[in-house]
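Participant: sequence plus predicted model, see below.
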Amino acid sequence: MATVTSSRDLPHPSLEEIRLESVLHALADPIRMRMVRDLATTDGGMSCSAFDVPVSASTATYHFRVLRESGVIRQAYKGTAKVSWLRQDDLAKLFPGLLDSMVEASTRQSGRLGEAS
């Protein structure tokens, strides 16, 4: 796992450490998939507080950690806010088309089931 240089740095797997089964596990949860869909619609990162998910802050923190440790997202502190970005380029190198397909399928399912985006 990547080296953490200060208490404000968050560990992220290197490209070589990202495994398909971890990514699929992270994307299998509906709350995490919703977070990924939200990130896929932004050009920049999103602060954790900007996500509208039906879970407590501590549960959201857990979901962000699963996404980060699997290599789906990158997180960094910007001032007092923790900001998240999709690792789209990294995932596209390792698993071409996977993230785009998952986001598209999840968006279609959400619309089909009448769920909030």
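Facilitator: Looks like it came in fine. From a predicted model like this one, the values you see are computed outputs, not experimental measurements.
Participant: C-alpha only now, for contacts and for neighbours.
Facilitator: Will do.
Participant: tell me which residues of the biggest helix by length in the chain come out buried.
Facilitator: Using DSSP state H to define each element, the chain has its longest helix at helix 98-113. Within helix 98-113, the residues that count as buried by 16 or more other CA atoms under 10 Å are 98, 99, 102, 103, 106, 107.
Participant: adding another structure so you can compare the two:
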Amino acid sequence: MVQFVHPARDDITLTGVLAALSDPMRLRIVKALLQEGECMSCTAAAPCPEIPKSTLSNHFRILREAGLIQTTKKGVENRNVVRESDINLRFPGLLKAILKHAAE
């Protein structure tokens, strides 16, 4: 069974969050997850369905290891949700500011 690595809230770093969100595709994935407001599978959260699965898996791994998303297994699906409360407790207003200015 797959074990996902999720850093504890106190282990989430500003450098890791900013590095993960510096990629436009990962930023789009986080936006899609936040807009949905509930867990989404990797394929449903992907902004472009033509992305190879290996590339998509890598994007989700980077987001997960940075502490931005929580991934759980449900059947054969990997379900993802943004760790918004953890990010806001660690870096108040950061995620909102990044997403606001990324849209401009």
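Facilitator: That came through fine. Computed from a predicted structure; not experimentally measured.
Participant: picking up where we left off before, quick check, nearest of the buried residues of helix 98-113 of structure 1 to residue 36 of structure 1?
Facilitator: Using CA to CA, residue 103 is the member of these that sits closest to residue 36 of structure 1, with 7.3 Å.
Participant: tell me the counterpart of the closest one in structure 2.
Facilitator: Mapped onto structure 2 by TM-score structural alignment, residue 103 of structure 1 lines up with residue 99.
Participant: its match touches residue 31, doesn't it?
Facilitator: Yes. With contact defined as CA atoms under 8 Å, residue 99 of structure 2 reaches residue 31; the gap is 7.3 Å.
Participant: my read: residue 79 of structure 2 touches residue 41, true?
Facilitator: Yes. Counting by CA under 8 Å, residue 79 of structure 2 touches residue 41, with 4.5 Å between them.
Participant: what does residue 16 of structure 1 align to in structure 2?
Facilitator: Checking TM-score structural alignment: residue 16 of structure 1 goes with residue 10.
Participant: run a quick neighbour tally on that match.
Facilitator: Using other CA atoms under 10 Å, residue 10 of structure 2 has 11 neighbouring residues.
Participant: hang on, isn't it packed against residue 89?
Facilitator: No. The pair residue 10 of structure 2 / residue 89 is not scored as a contact, 9.5 Å apart, by CA under 8 Å.
Participant: can you tell me how far the match of residue 103 of structure 1 is from residue 16 of structure 2?
Facilitator: Remark: distance between residue 99 of structure 2 and residue 16 of structure 2 (CA to CA, to the nearest Å) = 16 Å.
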